[in-house]
Each structure stands twice: as C-alpha cells, then as structure tokens.
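# sharing a model prediction with you, sequence too.
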Amino acid sequence: MRTFLLMLLFTPLLFARPAQAAENKDIRQTGFVYCVNGVIKTFNPQLSSGGVIVDTVAAQIYDRLLGVDPYTYRLVPELAKSWEVSHNGTTYIFHLRHDVSFQTTPWFTPTRQMDADDVVFSFERIFNRKSPWHNVNGGHYPYFDSLQYANAVKSIRKLDRYTVEIQLEKPDASFLWHIATHYAPILSAEYAAKLALEGRKEQLDFKPVGTGPFQLQHYQPGQFIRLQRNPSYWKGKPRMETVVIDLSAGGTGRLSKLLTGECDVLAYPAASQLSILRDDPRLRLTLRPGMNIAYLAFNTSKAPLNQPDVRQALALAINNQRLIDSIYYGTAETAASILPRASWAFDNSAHVTPYDPDKAKKDLQALGIKNLHLSLWVPSASQAWNPSPLKTAQLIQSDLARVGVQVTIHLLEGRFQEARLMETNHDLTLSGWATDSNDPDSFLRPLLSCDAISSQTNLAHWCDPRFDALLQKAVRSQQLATRIEDYDQAQQILSSQLPILPLASSLRLQAYRYDIHGLVLSPFGNASFAGVYRDSDKENP
C-alpha cells in the first residue's frame, strides 16, 4: 500500500528521459549535473533519517532558521536574522527576515512572504503530536524523535509577524544546533492550508515548496532530480539556471560519467579512484575533514550479542587498519570513539580497539561461544562515511571467519532499507552517521539513546539508563567544561559496553570538472549550489 501511495504522489513529476546527448547539451549550456548514489522516499527532510535528501537536496530546496558556517563551525543567521536565549536556556526568541519569498511552482503560487506563521507551522508539525499535520505521511520524524523533542518543547508561538518564541520544558544547550540541521526546514503554512482545503495533505512532502535557491522541476524515480533556479531567492539569484542530480549510477558507473562529461560533479568518489581523479587534468578534487562516523552495530537485543564480553571479543577480530588501507586509501582515520576527532567533546583518552585475533578466539572459547553464525546487513549505496560498504562487509566477514565465526552478508537496497535495518532478526549492521551540527548531542542521542530505538536510528537496539542520564545532564548545562566531563563519562560507558564498534571517520571527497567553480564542500555535508558556476574557458586546461 505504501509503495503504491509513493508512486501515486510522485506520478505528476515523472517524465520520459530524453536522449542522453540532448540532455547533456542542454545542461552544459544552462547548469550542471551532480552525480550521487541514493534513493528518494520523500522530498521533506523532516521525515528522513539521512541519505541523499538530507545530504544533497535539502540545502537546494529549503532554508533553516540558522545555519552552520562550514569554515568556523559556528552558528550563523539564515531565515532568522537574530535570536535570543533566556531563562537559563529554556526560552528561544527568533527575529525573522522580512524579505524572504517562497518558491512559485506549477503546484503553488504564494501570496505573501515567509513569516512567523510558517515557522510555527514547520515546528508544530514535528513537536506537537496534536497538530493536524503531525501524522501526515506516517508521523515519524526520525532525527527529532530520537531526541524526544515532542516531549521537550513546551510551546511554540508567534509573538508578532516576524518574531517566534519556542519554550522548552528544561534547559537544552544543544537545541540551537539541532534546529540548524537540515532536518529542520521551514515549510510554507500557506501551501499546507491550500492542500488541506483540497484534501491533498500528503503532497506537502512530495511536491515541495521552500525558500531555497532551487525548486523542484522534475523527478524520475531511480534516475534523476531536475531543479530549476528560484529567481526570487532572498540571497540573490543563483548563478546556474538548472541542476540535475543524477541518482542512476553507482561505483565505476559514476566515475565513467565524470570522465566522459556526463557528470560535472561526483559526490563521494571511492578512495580507490583517487589516483585516476588526480591524474586527469580535466578534473579537480577537494578533500575536507568530515563530521561523520562509520560503525558496526551489534544487535544487543539478541543472544549472544547481548553480552558485552562477546561484543568485545568480536571487535578484537576485526582488522581496522586493513579497512582504512583497503577502503579509504588514506582518506580516513581509524575511529576511537563514536564522536569524530574534530568534535569538541572527543575523548582524547579513547583508544582504537586493537586487532588481536588470537585473543578474540580464546575469549570466545572461554565464553562458550562455538559455531557462531551471524547475519550482517549492509546498505548497498556509497555514503559520506563509507565509499564501499559491501567491500567493507566482505573484509569483516573474512576477519571473523579467522576466529571461527561465520558471517552471511545481506545487501539492503531500495527505499525501505531503513525500516528493515530496525528489524530484530539480524545480528550486525554496517552503517554510519553524518550531521550538519557541531554539537556532540547530534551523534550520541540519535544513535544510542533509549528513545532512539523507537525512532529507528539506534541500530544496536541498545539502552543504558546511565548513558541516557549523562546525555540529559550534559544538555541541561550551559557550561562547556561540565558538558565535556559528562560526554567523557558517556564515551567511557560506550567503550566498556561496545554496542557499536567505531570504524572510521572519513574525509569528505568531491571530484568535479575543471570548468566548475563555486562548490563549497562542508564538513557537515549539505551545501548550497547557489554560488556554483561554469567557466567555459577553463573546460580543457
């Protein structure tokens, strides 16, 4: 039923793919092609737990109240030109810009500019379970559900046309960082009201309307998204008229498209392809540290993985350095914590789990573990944190076989892979996390809190009240030193319990044609394409 509904909602956006040569000629005259492997389930990042919508599309269609500077890692104004925090961190007042227009699309023409009604609507939908929009298209907001903000937000109200107040039940030092993520776009309340009158509420998340630099023109499922310039963009008209996000090819297919000019930008190239990219004078390569982590999650709800000693023994069997050498080719560092080393709360005393297969084998024997068969579930698409998930899984499979543990790999594909990852009949999950927030809470609570199990972001199904209490204590303090101490203790619990094994923190890679300029590669992922332009004189250096 859900598949049918998605197809029905997306149908008006479909169109037959034109001849490739004609398509390329058109794009090279008016815009560029961005190639990334991914699956689209919704155009609203509120409903997503990651992937191409959050990592790529959201920054083009939508804006947020606040942003994060990709160079200073500081909060910066976006749709809110300023903000105030009072009452010991429980009251937040946002002063909105007066000059922001929503996009005019074939399905909606706005009659007013963005104001407080839109901000209240956008956050009420997520945080207020009584909102008539909360349960539309499932009522699941994975990122904010994992943080339990439906319980944490006391009220959201309009003070005047351009001022909004949000009150929390308790102080939360991480709140501004969470609403600066792309999971918190500002939607049009006027568009929502129109859909409600027409009895078509579901279309809010599939025919998007935002204030961003580009708006949706066409979508071909599994093939591409075509965006067109928003001429009324409040920061100024974007330099490119058209952007095509090509979803159709993975692995070497995307590299071939870049080399032949079918792609202008290649997101997340495989590290094994770096030598090819560096040696081609028609291409440029950008690398930056990334706020991401690749990890192996143990399903702690199943025996024998519910035993920390078993998890520790299995971790000793995994040759992490070989993963770094074979998967990342020097573009990542072995992870010692679930927090990337760039995080201000990273525990400097944390150490990488050593590779000791002999000890792993002895420990498993001492625990009475024999003839262990495990299933390892692996998403198929390359990610910001792992360019080659299947190859990583095969290396882990080989490592565990050396200590007598048989692993069967199950490759997950398609739009329902997130739901399958939260089923309880698997043993191991290879996954990762990236965020456009510099607050450690955006890693720890979504991935490992008790509440994140029901929000389907805690793939380990792990719950420790001591750990959760430390996270809650940390966000209630406005003192950085206090928060760091709490996060140190939380990381020590993770090290001893090991519900997930951190594997690598990867550099962000992006390859692009020599004539493309203005790309911003952010450590937090999503970046606007508004400043991208093509210099035809530099196409063939």
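Okay, I see it.
# okay, CA-based contacts and neighbour counts for the rest of this
Fine.
# as a quick check, tell me the outermost residue of the chain.
What lies farthest from the middle of the chain is Ala366; by CA atoms, centre = their mean that is 40.2 Å.
# another one to put next to it:
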Amino acid sequence: MHKLIRLAPLLLLLGATTALARNNSLVVCTEASPEGFDIVQYTAATTADASAETVFDRLVQFAPSSTRLQPGLAESWSISPDGLVYEFQLRKGVTFHSTSWFTPSRELNADDVLWSFQRQLDPAHPWHTLSPRGFPYAESMAFAQLIERIEKLDDHRVRFTLKHPEAPFLADLAMGFTSIYSAEYADQLLKAGKPEQLNREPVGTGPFVFERYRKDAQIRFRANTHYWAGKPAIDRLLFAITPDPNVRVQQLKAGACQIAVYPRPTDIDALRQDPALQVLELDSLLVAYVGINTRHPPLDDVRVRQAINLAFDTRAYLRAQYGEGNASIAVAPYPASMLGFNDKLNPWPHDPEKARQLLAEAGHKDGFKLSIWTRPGGGPTNPNPGIGAQMLQADLAAIGIKADIRVYEWGELIKRAKNGEHDLVFMGWAGDNGDPDNFLTPNLSCAAAKSGENQAGWCNPAFDGLIREARAISDTTRRAELYRKALAIFHEQAPWITLAHPKQFAAVRKGVDGFQLNPMGSNNFARVKVNP
C-alpha cells in the first residue's frame, strides 16, 4: 500500500519529465518548498535557490563554487581609503523580466537599487511596513545603523556612505537579501493595491524567469533569453519539491529528475555505485545545531544549557546522521577553516553524571519538561530529523528532562521559531559570504535576538561588543583575535548544542554538465547543460 502511494507521484513526475527532457529542460529534485519568493523576507537556502539564484541578481556576486567576488549588476566599483564610501557603476542594457503580469518600460537603473535597499532600511518608505516577515538579514545585521545614506549620482552610478567601516560589507552585497528589484513593478503593484503579489510573482533581472508555483509540488522557470551574462544553456528549469530523501533518490534513479540535491550522507556510498550517476562532494560552510531558547526558563540559566550539552551524545548523533567521514563535530558556530576559529575549544563531552549535577545546582534535581522542534524530510544539516530528535529526547530523559517532539513543515517551523515559541529547535546555517561575521551576527547578535532570527534569543553584551568591533576593522589579525574571544564566550554560555559541520553532496545523472556545488549551500543552475 505505502509503495503504491509513493509510486503514483513518481510516475506522474516521470511522465512530465520525459516531455520536458525533449525540450532542453532540467528537473531538480529539491528538499522543501520555498517560504516565498520575496527573498528579503527569508533566510532559508531553499528559498534562495528558488529566488535569489534564479530570478534575481545583485550588484556584486560570488564566482561559481567560490567565495571570490566578481562584478554583477555593477560592472565596477571603488572604495574610499577610509572604507566609508562605495561607488558602483551599473551595467547598461540590463532588462527586467517580461511576464504576463509585468512588462518593463525601461532598463535597470539607479532608482531600482535605491528602492531595493531603502525599502528595507527606511521606516518612511511606502513598502517598509508591507513585509509580513520584516527584513531578517537587514535587521539582524543592523544595516540601518550601518548605512548613512544611499545616493543616485546618475542613472547608472550609485554611492553608499557608511557610518563606520565594515570589513565584510562588499561581500554582504553579494548576499540574497541585497537582490535588486524593479521599482517600476513595485509601483505598479502598490497602485493596484496588490503588494502581496511581489512575494508570489517575482520579477528580477536573473537568468531565469518565474512562471508558476504549485505549493509543495513544483516551481517552473523559463530561461531569460535577454540575460546580461548570456542566456542559460537550458530552456526550462523545474524544481520538483521532494521532502523525503528516499523519494528524491528514487526519482533520480528513475530519470524523473536529473539532479537530486541534499541526498542523505548515509546513502552516498550506494549512490556512488550506480553507473548512471555522479556524486558531487564539497567541504561547505555549513553548521548544524540545536538552538536553546534562552527566553524560556529554566533555559535562561547557563548551568541548565551546559547540562543539556553534556547530556547529548553528539558523537553518536554524527555517526547515525552522517556516517563515516561525511561531517566533522562542531565546537563553534563556524568551521575551523575560517578566520578567528578558536582551536583551544573542545567539544562538550558526553557526561550525564555531570549534567545531573549541574541541574541539581540550578534547582532542577527532578528535571523539568520541554519541547524539541524539528522538521519532516531532511536536508544537509539535518539528514534524518526524526532519528535526531529521538536521540536527543532519550539523552535528555537520562538526566530527568522530559521532552516531547513536535514536527512542523519547514516554513512553519521557521516562522514559529522566529516568534520564540520553541524550547529546543534543530536548525542549520550555510554561510552566505565566506566571512565569520555571517555566522555570528545573523544568528547570535543582540540585534538578531530582537528580530527573532537568533533562535536562542541570546543577547550577551560582551559577545556582541566583540563581533561588532570585529566587523568594523579590516586588520585580519585583530579581527581573528576578537573572534577567538567571542567564540570562547559562546562556548561557555552554550546557547546552542553545536552538532556538526556537514559536507555537501548532490547526485547528478550522467549527461548533465556544468553543475557545481556552492560552499555557501545555495544552488545555481544557470550554467548547467543537459546532453541528449
């Protein structure tokens, strides 16, 4: 019975894919539905894949499979010696997408850049209050407090003036939340009283034009034939939304999709044995963790948080979730390869006796109750959510903490966690720009606690001061010293259970060329070719 239920959608997708294959199309089996298409409201990698990496562009961008910056919508830029003024020369001849709901009357210009940023930064902007989710990156990274002003110098020149130097600022401008929108399209929607359409029917300058979306089923795009960087090699792109990693593998093997992202690490060895497939592997900038909601007593007590870290057998968790050699144990919010990693820190040992002692000292000798939140399906930072939650539940029970497991669809999980409804929540993060600040400020700063993006709700003034100081200087030696101090505070205060730094995998059918894994976790298909 269960096999027939699974087989029916597989056959339907296979039939649709066969037709698409004849039309130079690419089908990607992906892990989850996007939260929406207005990328400035969201932080999930699946949302970035469906919007920032397809529909939109930014002033600067990362070179493929790299953290190296290169020109995007800005063909060149200059930075003042004091690091406060950035001037960008925009490309000429860049056009926004023409769709059934919008036809642009002009090319991209400086007005679009100003609209895209001021919407997020200026409370008086007519669109500022129209974002139901707010602007999580801009808020948690305190962009409104960083940027003094943005000026249009002429139709193709824009100047940013900062209030203080910000070492990762240029790399920040390659992140999804700085995508450039059409001010003309936004004006059209506002006049029509349909601002919500911006999140449902996106318009950008990117390599693919959005066509339609069926929630929890598929997203369809067509190639942007007027793309400034050259038309993509494929004519159509389809995301087949497939939360179950087993089904993703079935669809890939059956030819229902040509790329399956985020296969379970424990399936990698078997996938490598299939002659029709190629497995791609990359040491990515990923961290898996459990956020401990410090706003909920008794989790506001550092002894309780330390006890929870001591109770959980993270080494057993890594073996069960990732298999041998597919992830390294996490000690800090970012991998050891990055600037300022503190190599004096050690993973929390599995020590239930010490955990019970700390609980007793905190006045909880008989334990207490809490909830563990996770998602269905699985992705690179949480390959098997059910097993992981059950392992944590069992280890907490061993020290007297009774935990119930609650499973929410990905978008609902993120929304509720932002509201602070959880006690413990399994989460993951992919670095967006290759800088340590991108792991710390969006996830652990006081500003991020205020916006809700900091799932731990943790605001430590000493930690916050260190990462703010590190952002404001360019001296890498000094920055590294500040980050090492900040990581020591993080480790001692234990607002997370840091779990793993997983490797990133994708399985690709033979005949698909040009797809590269991105160390920052997102997926771009503009350079992919499908050979008949």
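That came through fine. Everything quoted here is computed from the prediction, not taken from an experiment.
# which stretches in the stretch 1-150 of the second structure count as helices?
2-21, 45-50, 110-121, 136-140, 143-146 (DSSP state H, counting those that start in this stretch).
# what's the closest of these to Ala526 of the second structure?
Taking CA to CA, helix 45-50 is the member of the helices of the stretch 1-150 of the second structure nearest to Ala526 of the second structure, at 11.4 Å.
# give the buried residues for the closest one.
The neighbour-count check on helix 45-50 of the second structure (16 or more other CA atoms under 10 Å) flags Ala45, Thr46, Thr47, Ala48, Asp49, Ala50 as buried.
# cool, and stretch 324-333 of the first structure?
Ile324, Ser326, Ile327, Tyr328, Thr331, Ala332, Glu333.
# quick one: residues in contact with that stretch.
Stretch 324-333 of the first structure is contacted by residues 270-272, 334, 386-388, 391-392, 504-507 when judged by CA atoms under 8 Å, 6 or more residues apart in numbering.
# can you redo those as TSV with neighbour count, distance to Leu66 of the first structure and secondary structure?
Below are these laid out as TSV (neighbours: other CA atoms under 10 Å; distance: CA to CA, whole Å; DSSP: H, G, I helix; E, B strand; the rest coil):
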residue	neighbour count	distance to Leu66 of the first structure	secondary structure
Ala270	22	32	coil
Ala271	21	33	helix
Ser272	17	36	helix
Thr334	21	32	strand
Asn386	32	28	coil
Pro387	22	30	coil
Ser388	22	33	coil
Lys391	15	38	helix
Thr392	20	36	helix
Ala504	27	29	strand
Ser505	33	26	strand
Ser506	28	26	strand
Leu507	24	25	strand
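# can you tell me which residue in the first structure aligns to Tyr213 of the second structure?
Counting by TM-score structural alignment, Tyr213 of the second structure lines up with Tyr219 in the first structure.
# looks to me like that match is in a helix.
No - per DSSP: H, G, I helix; E, B strand; the rest coil, Tyr219 of the first structure lies outside any helix segment and is strand.
# how near is the residue farthest from the centre of the first structure to Ala360 of the first structure?
From Ala366 of the first structure over to Ala360 of the first structure the distance is 10 Å, taken as CA to CA, to the nearest Å.
# re the thing from before, what about the match of Tyr213 of the second structure, neighbour count?
If you count neighbours by other CA atoms under 10 Å, Tyr219 of the first structure ends up with 21.
# can you confirm Tyr512 of the first structure is in a strand?
Yes - the assignment for Tyr512 of the first structure by three-state DSSP puts it in a strand.
# picking up where we left off before, state the distance from the match of Tyr213 of the second structure to Ala58 of the first structure.
15 Å.
# just Ala184 of the first structure next, same as before
Between Ala184 of the first structure and Ala58 of the first structure the computed distance is 10 Å (CA to CA).
# now for the two: what residues contact both?
Joint contacts of Ala184 of the first structure and Ala58 (CA under 8 Å, 6+ apart) are Pro45.
# and the contacts of stretch 324-333 of the first structure, which two are the farthest apart?
Using CA to CA, the pair of the contacts of stretch 324-333 of the first structure lying farthest apart is Lys391 and Leu507, separated by 18.2 Å.
# Ala419 of the first structure versus Trp107 of the first structure, what's the distance?
To Ala419 of the first structure, Trp107 of the first structure is 31 Å away according to CA to CA.
# actually Gln215 of the first structure, sorry about that
Remark: distance between Gln215 of the first structure and Ala419 of the first structure (CA to CA) = 29 Å.
# swap in Ala249 of the first structure?
From Ala249 of the first structure to Ala419 of the first structure the distance is 23 Å (CA to CA).
# more crowded one of these two?
In this view Ala249 of the first structure and Ala419 are compared by other CA under 10 Å, and Ala249 has more residues nearby, 18 against 10.
# apart from its neighbours in sequence, what residue is nearest the more buried one?
Asn37 (6.4 Å; CA to CA, 6 or more residues apart in numbering).
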